[in-house]
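Engineer: using only what follows, build the 3D model:
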Amino acid sequence: MVGPDCLYGYPTEAALVLARFRALYAIETEAATLPADERRALREREAVPLWESLGAWLETDTATRVLPTGKFGQALGYLRNHWDALRLYLSDGRMPIDNNDVEQLMRQIALGRKNWIFVGSVGAGERTADFFTLVASAVRNDLDVWAYLKDVLDRLLAGETDYHQLRPDVWRAQHPEAIRQYRVEERRDKADRKQARHKMRTA
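Structural biologist: Predicted coordinates for the structure are as follows:
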């Protein structure tokens, strides 16, 4: 949306917008290991004022004079046209600031597409998609995938109908022994390194 290419023609204005987005992502790095409610509170405290400041700047004469045909003008137009959608993550600590993680997951679909041509039928394809969704959800919650799937499938076959209890995040809280701690530590280390890089850039 707003990248280094936008600096051409309006370097001062583009640098101002980029600085705000760097600050917003620095907040997300800090919030990465927090529970959802604490992440939302942090966003309310630190990210909301940045968005309000950015929104006020978009209404200034400086911003409105930017030509809409250039890359920076197009980026500002995107900001204005998708303002509410871009800020939606502020209302829910479970939501990410962007969809980068989802796009990375979609690459798995693209890589496996040729293998799934021979899934057999539409019904089999739907069941396969459901199964892959369960696996991906377990991975994202740092669970032992085999332990999670076996318990869920056993309970479903036994007649379990309380599907809320089978959600990976709910199941995770009930089965701490099935959490792959090394994945939690990897995620924490990655967040710490990312936060350190942000601090170096803003220093």
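Engineer: all contacts plus neighbour counts: C-alpha atoms, from now on.
Structural biologist: OK.
Engineer: for the residue in the chain sticking out farthest from the centre, what are its contacts?
Structural biologist: Distance from the centre of the chain peaks at residue 158, with 35.0 Å (Cα atoms, centre = their mean). By Cα atoms under 8 Å, 6 or more residues apart in numbering, the contact set of residue 158 is empty.
Engineer: specify the local secondary structure of the residue nearest in space to the middle of the chain.
Structural biologist: By Cα atoms, centre = their mean, the mean C-alpha position of the chain lies nearest to residue 96, the distance being 3.3 Å. Of the three states, residue 96 takes coil under DSSP: H, G, I helix; E, B strand; the rest coil.
Engineer: can you give me the neighbour number for the residue nearest to it when sequence neighbours are not counted?
Structural biologist: Using Cα to Cα, 6 or more residues apart in numbering and skipping the chain neighbours, the partner closest in space to residue 96 is residue 89 (6.2 Å). Using other Cα atoms under 10 Å, the number of residues around residue 89 comes to 16.
Engineer: distance of residue 89 from residue 73?
Structural biologist: 24 Å (Cα to Cα, to the nearest Å).
Engineer: and this one, so I can compare the two:
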Amino acid sequence: MKAAGNWVELVEQFFALCDDIVRRRLPPTSMLVRAAVYALKQRQELSVFLIDPRVNIDNNPAENAIRPWALGRKNWLFVGNERGGEKSAIIASLVATCKDNKVDFKAWLEDVLTRLGTTRHDDIDSLLPHNWTPARN
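Structural biologist: A predicted model of the protein is given here:
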């Protein structure tokens, strides 16, 4: 297969290859056929990064964000209870989202906590780390 000049071409070549694999007379239980069928069923989802620049081609940032939590998994046995674990997971998610968006978590949290009570429900998305603009004093 010739190297693609851009992502769109490469993705099209990948799905053409999947189509070719499915059309061959291989057993439907073959792992290769099953993988190709799965990829074709997920074509729209697997192609989102081509039209939305905010979507990464892979999930490496997500994997890297959860690595410290996975490494410390045994430590989480001591969060107290299931509810404490859920709250810890929410905070970890907010910290990782701020980090991914180059937002100072402490500054964001202080600002958002002061604005939550006065922000309209329709505008709550503006307080998410990727949309956040600090309030002016």
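Engineer: and the TM-score between them?
Structural biologist: The TM-score (TM-score structural alignment, normalised by the length of the second structure) is 0.70; 128 aligned residues with a Cα RMSD of 3.2 Å.
Engineer: how close does residue 103 of the second structure sit to residue 95 of the second structure?
Structural biologist: Counting by Cα to Cα, the gap from residue 103 of the second structure to residue 95 of the second structure is 9 Å.
Engineer: give me the number of residues near residue 118 of the second structure?
Structural biologist: Residue 118 of the second structure, neighbours per other Cα under 10 Å, totals 9.
Engineer: now the equivalent of residue 70 of the second structure over in the first structure: which helix or strand?
Structural biologist: Using TM-score structural alignment as the criterion, residue 70 of the second structure maps onto residue 110 of the first structure. In this structure, residue 110 of the first structure is located in helix 100-112 according to DSSP states H and E.
Engineer: same question for residue 95 of the second structure.
Structural biologist: Going by DSSP H and E, residue 95 of the second structure is in helix 82-100.
Engineer: what sits up against that helix?
Structural biologist: In contact with helix 82-100 of the second structure (Cα under 8 Å, 6+ apart) are residues 61, 65, 76, 79, 104, 105, 129, 130.
Engineer: make it 10 Å
Structural biologist: Helix 82-100 of the second structure is contacted from outside by 61-62, 64-66, 69, 76-79, 102-106, 108-109, 128-130, 132, using Cα atoms under 10 Å, 6 or more residues apart in numbering.
Engineer: and if you look at stretch 99-116 of the first structure?
Structural biologist: Against stretch 99-116 of the first structure from outside (Cα under 10 Å, 6+ apart): 96, 125, 128, 129, 132, 136.
Engineer: tell me the buried residues in stretch 66-79 of the first structure?
Structural biologist: Neighbour-count burial for stretch 66-79 of the first structure, counted by 16 or more other Cα atoms under 10 Å, picks out 66, 71, 72, 73, 74, 75, 76, 77, 79.
Engineer: scratch that, stretch 77-85 of the second structure
Structural biologist: Counting neighbours, the buried set in stretch 77-85 of the second structure is empty (16+ other Cα under 10 Å).
Engineer: hang on, the earlier thing: superposed on the second structure, where does the helix holding residue 110 of the first structure end up, distance-wise?
Structural biologist: Superposing on the second structure and averaging over aligned pairs (mean Cα distance after the TM-score superposition for the first structure), helix 100-112 of the first structure comes out at 1.7 Å.
Engineer: report the buried residues of that helix.
Structural biologist: In helix 100-112 of the first structure, counting by 16+ other Cα under 10 Å, buried: nothing.
Engineer: what angle do helix 122-140 and it make with each other?
Structural biologist: Here the directions of helix 100-112 of the first structure and helix 122-140 differ by 140 degrees (axes from the mean of the first three to the mean of the last three Cα atoms, to 10 degrees).
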